[in-house]
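Here is the input, now give the coordinates:
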Amino acid sequence: MDFKELEKFIAIAKEAGASELKYQNEDKKFGISFPIAGATPVTAQVMSAPVAAPTTVAAGTATNDGALEVTCPFVGTFYRSPSPEDAVYAKVGDRVTKGQVLCIVEAMKIMNEIESDVSGEIVEICVENETYVEFGQVLFKVKP
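Next comes the predicted model:
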């Protein structure tokens, strides 16, 4: 979908009185929330990613023990599982593959699955569940 098509799509949703609009294709995901009268202005977030997960996080620098750091691509709330009743995506000692979902970071009311950019073993989870995370904060350490 090009920008002109996206603008038309947003205008139609807004005119129809939608409070939120989400769009996803093979390599893009878009979410926008429309304000209620007297509320805050429209917010939007666009991310490039595979369909299976909205956000792929590149591994950061290697630590002294050879582990690679998976960092947060934006600010939000960190969740280890898709819902409180579900099992966690990854725990210390798990073997993960490139592209595997490690967690969710909620940003602007959009749940963003964070994938590993490397295959290896989770050696440390650096964030507590349901806590606020910052851009660039280390979420996981993965030893290839």
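
When you work out contacts or count neighbours from here on, use the C-alpha atoms and nothing else.
OK.

which SSE is residue 6 in?
Here residue 6, judged by DSSP states H and E, is contained in helix 3-15.

can you pull the buried residues of that helix?
By neighbour count with 16 or more other Cα atoms under 10 Å, helix 3-15 contains the buried residues 10, 14.

try stretch 125-141
Of the residues in stretch 125-141, 125, 127, 133, 137, 138, 139, 140, 141 count as buried by neighbour count, 16+ other Cα under 10 Å.

distance between the ends of that stretch?
One end of stretch 125-141 to the other measures 7 Å (Cα to Cα, to the nearest Å).

Now tell me what touches that stretch from outside.
Stretch 125-141 is contacted by residues 67-80, 91-92, 122-124 when judged by Cα atoms under 8 Å, 6 or more residues apart in numbering.

and what of stretch 55-71?
For stretch 55-71, contacts defined as Cα under 8 Å, 6+ apart pick out 47-50, 72-73, 99, 112-118, 123, 135-144.

compare with the first, here's sequence two:
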Amino acid sequence: MNLKEVQSLITSVAKFGASELKLDFDDTKITIKAKRYNTNNIKVLAPNSDVGVSNFKVPMKVEAAKDIKLSEISEEINNLNQVVIRSPFIGTFSLESSVEKSKKLEVGDFVERGDFLCAIEALKLMNQVNSDASGNIKEILVKDKTPVEFGQPLFIISI
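Coordinates of the predicted model:
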């Protein structure tokens, strides 16, 4: 078997999509293995030139566009009109202020930017949490006198 015949075998294996070809002659053994690649996730990028992407033939998966529901859009718009107040410390959440122990925030209360919302007790120190925005308290997410983590949502304010 000469070099041209071996090249012809290699071309045939590639052309017909075979992954492996084994030949046994009198005193000659030939094994040709073709490596197959997963082409489903290949992205083809063409530079700004005359070479078009249409010149490349790569099988691709085309996913159907997701159906967008009107309720999801209105929910997203509603979320834009809200501010989430998060805990700046690890500690114990308290709705009472040290000054006005009788006044506690409730859902529906109006707060101005900078108003006292709650206190977080950490290492026997009371740390005030003030409002970042003016609006109505839509939801109080933590029960009074419970532990909170850093970054945990405490209030949702509708602006």
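
Can you tell me the centre-most residue of structure 1?
Using Cα atoms, centre = their mean, the residue of structure 1 that lies closest to the mean C-alpha position is residue 112, 2.6 Å off.

Quick check: which element contains the aligned partner of it in structure 2?
Correspondence of residue 112 of structure 1 to structure 2, assessed by TM-score structural alignment: residue 127. Element membership for residue 127 of structure 2, per DSSP H and E: strand 125-130.

Now do the match of residue 112 of structure 1 against residue 11 of structure 2, distance only.
From residue 127 of structure 2 across to residue 11 of structure 2, the span is 76 Å (Cα to Cα).

and residue 78 of structure 2, helix, strand or coil?
helix (DSSP: H, G, I helix; E, B strand; the rest coil).

sorry, back to before: show me which of the contacts of stretch 125-141 of structure 1 are buried.
With burial judged by 16+ other Cα under 10 Å, the buried subset of these is 67-73, 75-80, 91, 122-124.

Go through those residues and flag which are in strands.
Counted as lying in strands by DSSP state E, out of these, are 68, 69, 70, 71, 76, 77, 78, 79, 122, 123, 124.

what two of the residues you listed have the greatest distance between them?
Largest separation among these by Cα to Cα: 76 and 123, giving 23.0 Å.

Packing partners of the following helix or strand past the helix holding residue 6 of structure 1?
Per DSSP H and E, helix 3-15 of structure 1 leads on to strand 20-24 as the next helix or strand towards the C-terminus. Strand 20-24 of structure 1 is packed against strand 28-33, with contacts defined by 3 or more Cα pairs under 8 Å, 6 or more residues apart in numbering; DSSP states H and E.

can you state the direction angle for the strand it packs on and strand 110-115?
Counting by axes from the mean of the first three to the mean of the last three Cα atoms, to 10 degrees, strand 28-33 of structure 1 points 150 degrees away from the direction of strand 110-115.

matching residues in structure 2 for strand 28-33 of structure 1?
Across structure 2, nothing matches strand 28-33 of structure 1 (TM-score structural alignment).

Tell me which helix or strand comes right after that strand.
strand 43-48.

chain center to the helix or strand following that following strand, what's the gap?
Next helix or strand after strand 43-48 of structure 1 toward the C-terminus (DSSP H and E): strand 55-56. Taking Cα atoms, centre = their mean, to the nearest Å, one finds the center of strand 55-56 of structure 1 at 6 Å from the center of the full chain.

how far out from the middle of the chain is the top helix by length along structure 2?
Taking DSSP state H as the criterion, structure 2 has its longest helix at helix 3-16. Helix 3-16 of structure 2 sits 47 Å away from the centroid of its parent chain (Cα atoms, centre = their mean).

so that helix corresponds to what in structure 1?
So helix 3-16 of structure 2 sits over no part of structure 1, by TM-score structural alignment.

I'm done for today, thanks for sticking with me.
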